[in-house]
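In: What follows is a protein structure lacking sequence information:
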């Protein structure tokens, strides 16, 4: 049996190619974009007898899932921003932390894997070193490149023989168009 609202022709075509077609839908609607790069976040709430036990579980999860939640460096010199478009945001907390905080789950009880500080859920899911930082750093890199090109151009600007002053842009353009031989 095919899931409600599923296209029967597509389900049949998928089965012919050996793809499993589920009998139920996990998502009944499309959610609006969050404005954050990356996939849908995962949240894990740990509990255990001791703090060391909970910390050990979080550490093991962090080690096992590093390739999924860690972003990749953007290409380019001088850019430290991280690309999170293919990363799964994973946040963790402890049940004991949530119950001890007066604000509960709305407090600074969440830690994003790959970070050390405890933050609110919104702050933990934010990527301050992602796209926004990339835009700023890429613009700075473009400005530095323009400055280097302008300095190189000025270094090549010819000098008048008589007075030693550099050619104006108009004079230099004229010399390039009609070189003397």
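Out: Now that the structure is in, tell me what you want to look at. Just so it is clear, the structure is predicted and the values come from calculations on it, not from any experiment. Numbers count the residues shown, from 1 in each chain.

In: Going by C-alpha atoms from here, please, whenever you check contacts or count neighbours.
Out: Will do.

In: Touching, residue 41 and residue 87? I think so.
Out: No: look at residue 41 against residue 87 with CA atoms under 8 Å: they stay out of range, at 9.3 Å.

In: Which one's more surrounded, these two?
Out: Taking neighbours as other CA atoms under 10 Å, residue 41 and residue 87 compare with residue 87 leading, 19 against 12.

In: Let's verify that one: helix, strand, or coil?
Out: Secondary structure, DSSP: H, G, I helix; E, B strand; the rest coil: residue 87 is coil.

In: any idea how far it lies from residue 128?
Out: Distance from residue 87 to residue 128, counting by CA to CA, to the nearest Å: 14 Å.

In: ok, which stretches of this structure are helices?
Out: 8-16, 51-69, 95-100, 121-125, 131-156, 169-177 (DSSP state H).

In: ok, the residue nearest to residue 117 when sequence neighbours are not counted - contacts?
Out: Excluding the flanking residues, the one nearest residue 117 by CA to CA, 6 or more residues apart in numbering is residue 111, at 6.3 Å. Contact analysis of residue 111 by CA atoms under 8 Å, 6 or more residues apart in numbering lists 91, 92, 93, 117, 118, 119, 124.

In: for comparison:
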């Protein structure tokens, strides 16, 4: 029975593909890429833009309703174990641990970048208000 992780609505459990056949590196990479190409409608996210709180430039790859597909080779799995950095999530770069591969990294990076911009904007506005108040106090003292 499949239960989606808390806070995520996955329509199906994420498949983990382990390629076991011994073959050259180039052949293995070609096989992994071909499986990625054939399964792309399942795992490919969509670029989402939005302007929360009026902040332009916010966007991320949205994987809502998709199924993350991870793949590895048996040799790597035997060497590092299932929780080691052996998984390639289709649509992502590099090898990751299973936990990281099943996260939605683009959303998290975009959220972190948006939060950083939001804080910088809020800090600048706060500094501007403080400077305006200080200027107003200076004017009142000179007028008195």
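Out: Okay, I see it. Small disclaimer: the values here were computed from a predicted structure and weren't measured.

In: of all the helices of structure 1, which lies closest to residue 32 of structure 1?
Out: Among the helices of structure 1, helix 121-125 comes nearest to residue 32 of structure 1, with 16.3 Å by CA to CA.

In: so how far is the closest one off the chain centroid?
Out: In this view, helix 121-125 of structure 1 has its centroid 14 Å away from the chain centroid, taken as CA atoms, centre = their mean, to the nearest Å.

In: now do stretch 17-36 of structure 2
Out: On the basis of CA atoms, centre = their mean, stretch 17-36 of structure 2 is displaced by 25 Å from the centre of the chain it belongs to.

In: And for stretch 107-127 of structure 1?
Out: Centroid separation between stretch 107-127 of structure 1 and its chain, computed with CA atoms, centre = their mean, is 15 Å.

In: Sort out which residues of it are buried, please.
Out: Within stretch 107-127 of structure 1, the residues scored as buried using 16 or more other CA atoms under 10 Å are 107-114, 118-121, 124-125, 127.

In: cool, and stretch 11-24 of structure 2?
Out: Going by neighbour count (16+ other CA under 10 Å), the buried part of stretch 11-24 of structure 2 is 14, 17, 18, 19.

In: List just the nearest of the residues you listed to residue 128 of structure 2.
Out: Nearest to residue 128 of structure 2 among the buried residues of stretch 11-24 of structure 2, with distances taken as CA to CA, is residue 14, at 48.8 Å.

In: The closest one maps to what in structure 1?
Out: When structure 1 is aligned by TM-score structural alignment, residue 14 of structure 2 is paired with residue 41.

In: List the single closest residue to that match in space, sequence neighbours excluded.
Out: Nearest non-adjacent residue to residue 41 of structure 1, counting by CA to CA, 6+ apart: residue 89, 4.6 Å away.

In: And the one you found, what's its match in structure 2?
Out: Taking TM-score structural alignment, residue 89 of structure 1 has residue 68 as its aligned residue in structure 2.

In: my guess is its match meets residue 17, correct?
Out: No: using CA under 8 Å, residue 68 of structure 2 is not in contact with residue 17; the gap is 11.2 Å.

In: Now list whatever residues contact both of these two.
Out: Here residue 68 of structure 2 and residue 17 share no contacting residue, scored by CA under 8 Å, 6+ apart.

In: how near is residue 45 of structure 2 to residue 4 of structure 2?
Out: In this view, residue 45 of structure 2 and residue 4 of structure 2 are 18 Å apart by CA to CA.
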